[in-house]
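Enquirer: Model the following, please.
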Amino acid sequence: MSLEIRAARTSDHEAITRIIVPTIRAGETYALDPGLSEAEAVAYWTGADRETFVADQDGVVLGTYYLRANQAGGGAHVANCGFMTGPEAAGRGIGRAMGVHALDRARERGFTAMQFNFVVSTNFRAVKLWQSLGFDLVGRLPGAFRHPRLGDVDALVMFRTL
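Expert: You can find the predicted model right below:
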């Protein structure tokens, strides 16, 4: 099976919606309003300030990520990303492939580092993945995320140079 990570197209919006809306609604890993409409969620994920990609395996979109500058002005040399995969992608290396692609794309665009501002500490798979790709835990925000089942949990700031 062939995995292609490519720029998202308007025709991918339905597949992106299928992946991101359940994750947003669950409210366990992203600090986004769980009540966002499907249109608002896709507009956020594919906004003009970011490049959006999909992981396509034989015509089926299994994951998506966006890449943008973390900040404007003096912080614009640091990249930021968001990643989501569908449940059928779990344990198949899709997240890792997108992470590697994002690091390569960020370098191509001239970014010199990448920072994740708000990794929910209970998202163990994500934390483990980012650490395996060279990200350091550089900050902990105690109780900064209100998890729907676990209550207030820490959010992590993760960083790596490119």
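
Enquirer: contacts, neighbours, all on C-alpha from now
Expert: Fine.

Enquirer: Tell me if I am right that Gly110 is in a strand.
Expert: No: checked against DSSP: H, G, I helix; E, B strand; the rest coil, Gly110 lies outside a strand; its state is coil.

Enquirer: Please generate a structure for the following sequence too, so the two can be compared:
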Amino acid sequence: MRIREAIPADWAAIWPFFAAIVRAGETYAYDADLDADAGRALWMEAPPGRTVVAVDDAGAVLGSAKMGPNRGGNGAHVATASFMVDPAAQGRGVGRALGEHAIAWATDAGYRAMQFNAVVETNTAAMALWRALGFEVLATVPEAFRHPERGLVGLHLMLRRL
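Expert: As a prediction, this is how the structure comes out:
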């Protein structure tokens, strides 16, 4: 597996799993009826942010991550990132590779920390991965996310110092 900068043509490979994940409504607070253009505007970051893809040896996109400053101005020294892995590629280390890549990028870019603003508390796979990569839960906003099966659940604010 290799991680590289996303190019505009990658959106055609990202969109199917992006749309499926968003429509499932279990991990992202995006509108379920988002169209491809609106999804691209949310996911394909402009500088100083960036979007990357994880690809297999044949070049197939397995997952993607976007990263950049969490806020502008006086908050621009803290990074943030979001991740999506094609469900067909889950269990192959794609999320971990993208997470490690984002942490290394933020460290090299001089960010002081990486903050995740809204990790759904029922997303146990993501929670385990982020904890394994050194993130801690700073706070939980109770009932801030409407899960399609579990009802109202919390959103975690997570941080890793760099």
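
Enquirer: And the strands in the second structure?
Expert: 2-5, 50-55, 61-69, 78-85, 113-120, 136-147, 151-161 (DSSP state E).

Enquirer: The last one maps to which residues in the first structure?
Expert: Mapped onto the first structure using TM-score structural alignment, strand 151-161 of the second structure spans residues 151-161.

Enquirer: which of the strands of the second structure sits most buried?
Expert: strand 61-69 (a mean of 25; mean count of other CA atoms under 10 Å).

Enquirer: what's the mean distance for it versus the first structure?
Expert: Superposing on the first structure places strand 61-69 of the second structure at an average distance of 0.4 Å from its equivalents, by mean CA distance after the TM-score superposition for the first structure.

Enquirer: ok, back up a step: now the match of strand 151-161 of the second structure on the second structure. Mean distance?
Expert: Averaged out, stretch 151-161 of the first structure is 0.5 Å away (mean CA distance after the TM-score superposition for the first structure).

Enquirer: Which one of the strands of the second structure lies nearest to Ile14 of the second structure?
Expert: The closest of the strands of the second structure to Ile14 of the second structure is strand 61-69. By CA to CA, the value is 7.1 Å.

Enquirer: Residues contacting the closest one, please?
Expert: For strand 61-69 of the second structure, contacts defined as CA atoms under 8 Å, 6 or more residues apart in numbering pick out 10, 13-14, 43-45, 47-56, 75-86, 89, 94-95, 98, 102, 106.
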